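Student: any chance you could fold what I've pasted below:
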Amino acid sequence: MNPSATVPASSSWLAGLVRGRSIKSAAGSGNGASSIPADSEGLGLGSRKNQLRGVLFKYGPKPVQVAFKTGDFNQQVIFIGGLTDGLLATEYLEPLSIALENEKWSLVQPLLSSSYVGYGTSSLEQDSLEIDQLISYLINKENSEGVVLLGHSTGCQDIVHYMRTNFACSRAVRGVILQAPVSDREYRATLPETAAMIDLAANMITEGRGMELMPRDANPDAPITAYRYHSLCAYMGDDDMFSSDLNEYQLRMRLGHMSSTPCQVIFSLADEYVPDYVDKKALVERLCQALGGAEKVEIEWGNHSLSNRVQEAVQAILDFVKREGPKGWDDPWN
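Tutor: Below you'll find the model as predicted:
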């Protein structure tokens, strides 16, 4: 799209945004000077499928660092999508935005450097820096009273990593929801090329070439560095947080710091990206224990993105947000 082209006033330019999909199916602060209203031809919020009315704003210096916000409130749910995800990444986001607005919450959908096909050259650390920039923007420009982080798929790893960093603005996180916290490694282990590619990635990292790209066959969906491939696919890689074969100590080491933050786990018992040999009920129980007693929501027959259980997803998220909402928060700058 030519950014200099004139968009007619009657054009619904956010209509029909294509939802991203997970790789598992194969994946400083901005000045905030000008926010762009997306009016959808004067129609109400969510009055057409995949069409929302809200504000598009920049939260950081990189061109990709924009976010879309529905509702104009001081409490925000921030959605962090999985690999290849971008705006409107799951079916439940549209109805969720409406439900949250009725409760005087905003839904914020950021684009990170790792969004869409950028995940292969990014990292959990980079995502965490950008999440912190977004929350900083909401604090300083939107007078945020606190946020709830909602992760989908690999976005759950982003949130867990972010909460470990203790970045300044992480103190504004009042609660965390992990929807489909499943193992990239265990899924990718079912693909025939994975074992050899892990060895190649490990050798490249040993040779100091971790930031170089892997062969295209390693990840046809997007360019991927040896580091990121190893992080996602190798045993105890940086992204390996939710695998069923991690022991209790390993899970506590990776997830235990979350115990001080109210947390909900929404787990689909028919998640197509969890191998058949995994006992899903046992796994979600172990994850919730390692997270320090997180609330468990099991959705029977739910698929990975809950596109077949949208109402249940929205209700679970809304119940948690209303129950664990901000009760005031410490000033991150003090």
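Student: from here on, contacts and neighbour counts on C-alpha atoms
Tutor: Noted.
Student: quick one: contacts for the nearest residue to E193 once chain neighbours are set aside?
Tutor: Spatially, and ignoring its direct neighbours in sequence, E193 is nearest to A218 (7.2 Å; Cα to Cα, 6 or more residues apart in numbering). The contact partners of A218, taken as Cα atoms under 8 Å, 6 or more residues apart in numbering, are 193-194, 197.
Student: is G151 in a helix, a strand, or coil?
Tutor: strand (DSSP: H, G, I helix; E, B strand; the rest coil).
Student: what sits against it?
Tutor: 79-82, 157-159, 176-179.
Student: could you also give me the structure for this second sequence? I'd like to compare it with the first:
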Amino acid sequence: MGYGTSSIQEDVRELDILFTFLREERAKTRLFFIGHSTGCQDAISFASHGRNRAAVQGLVLQGPVSDREFMMSSLDEMYGKYIRLAQRMINDGKGQELMVREVDIAPVTAYRFNSLASVGGDDDMFSSDITFESMQATFGQVKAPLIMVHSGKDEYIPAHIDKERLISNLTNASPSSLGAVVLPDADHAISDLASQTIFCNAVVQFIRKVLITLEQEEKVQEQALGGLSL
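Tutor: Coordinates of the predicted model:
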């Protein structure tokens, strides 16, 4: 239930603790990050700002969707009411207090709702109306290779959204992107077995490709160092 009371910044802090443990206590040197749904925002933020971001060898973003556009579509006229309430609470210094119970997405603070639902909120990374330049500014900070995996029947993407254009923009705005994968029959959670199989295969192929590239780069560096020692 922490979904509505946390923040991207807090998630990054906790992920840094996890990555420190994995590196220092478990001697893991090559780590990959798979983010699902809101976890995609966490993945991008950690790869951009986390202290241990250099340990991330690759990112898989599965189901990167816009919370804002989904809320605008699903909440109808209540969307504006809740946004105004959240922003009023934040202006009154009550950003970390819970909003009214009727905001039925989980117990949610004013800050967290505003982050998810407002234009330019901390979580607003995958909306279709974000300018290409703004997307580049967000994803341009990520150095690790990444792929985005989209579901063709994602119920959290409103019907009026041009999915193909959105996928193209997100992919082209990410300088470290190795492409996009579209699962045509999958819902947001990839519930069907056939799509799960395709997804797992795509992840394995991505990891193999990244590791092969890393091994080749290491060999080149070793040869260069060997030449210098001579």
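Student: helices along structure 2, start to end?
Tutor: 8-24, 38-49, 67-75, 78-91, 110-117, 132-139, 163-172, 193-229 (DSSP state H).
Student: just these: most buried one?
Tutor: helix 110-117 (a mean of 24; mean count of other Cα atoms under 10 Å).
Student: can you give the contact residues for that one?
Tutor: 4-7, 67-69, 71-72, 83, 85-87, 89-90, 94-99, 121-124.
Student: and the spatially most central residue of structure 2, how far from Q62 of structure 2?
Tutor: When Cα atoms, centre = their mean is applied to structure 2, the residue found nearest the centroid is C40 (1.7 Å). Remark: distance between C40 of structure 2 and Q62 of structure 2 (Cα to Cα, to the nearest Å) = 7 Å.
Student: anything in contact with each of the two?
Tutor: Joint contacts of C40 of structure 2 and Q62 (Cα under 8 Å, 6+ apart) are I34.
Student: would you quantify the distance from the counterpart of A110 of structure 2 in structure 1 to S183 of structure 1?
Tutor: The alignment partner of A110 of structure 2 in structure 1, by TM-score structural alignment, is A226. Distance, A226 of structure 1 to S183 of structure 1, by Cα to Cα: 19 Å.
Student: please apply the same query to N143 of structure 1.
Tutor: Distance of N143 of structure 1 to S183 of structure 1, computed by Cα to Cα: 36 Å.
Student: who has more neighbours, those two?
Tutor: S183 (24 against 13; other Cα atoms under 10 Å).
Student: list the contacts of that one.
Tutor: Here S183 of structure 1 is in contact with 240-244, 274 (Cα under 8 Å, 6+ apart).
Student: rerun at 7 Å
Tutor: 240, 242-243 (Cα atoms under 7 Å, 6 or more residues apart in numbering).
Student: residue in structure 2 paired with it?
Tutor: Looks like S183 of structure 1 aligns to S66 there (TM-score structural alignment).
Student: now F267 of structure 1
Tutor: Checking TM-score structural alignment: F267 of structure 1 goes with H150.
Student: pretty sure that match contacts L183?
Tutor: Yes. Counting by Cα atoms under 7 Å, H150 of structure 2 does reach L183; the two are 6.2 Å apart.
Student: between those two, tell me which one has more neighbours.
Tutor: Counted by other Cα under 10 Å, H150 of structure 2 and L183 do not tie: H150 has more neighbours, with 24 against 18.
Student: which residue is the nearest non-sequential neighbour of that one?
Tutor: V182 (4.8 Å).
Student: need the counterpart of the one you found in structure 1.
Tutor: By TM-score structural alignment, V182 of structure 2 lines up with E298.
Student: how long is stretch 71-87 of structure 2 end to end?
Tutor: Terminal-residue distance, stretch 71-87 of structure 2 (Cα to Cα): 16 Å.
Student: structure 1: which residue goes with V210 of structure 2?
Tutor: With TM-score structural alignment as the criterion, V210 of structure 2 matches E324.
Student: for the residue nearest to its match when sequence neighbours are not counted, give me its contacts.
Tutor: Leaving aside its chain neighbours, E324 of structure 1 sits nearest to G175 (6.7 Å; criterion: Cα to Cα, 6+ apart). Going by Cα under 7 Å, 6+ apart, G175 of structure 1 touches 148-149, 261-263, 324.
Student: now G175 of structure 1: how far from P223 of structure 1?
Tutor: With Cα to Cα as the criterion, G175 of structure 1 and P223 of structure 1 are 33 Å apart.
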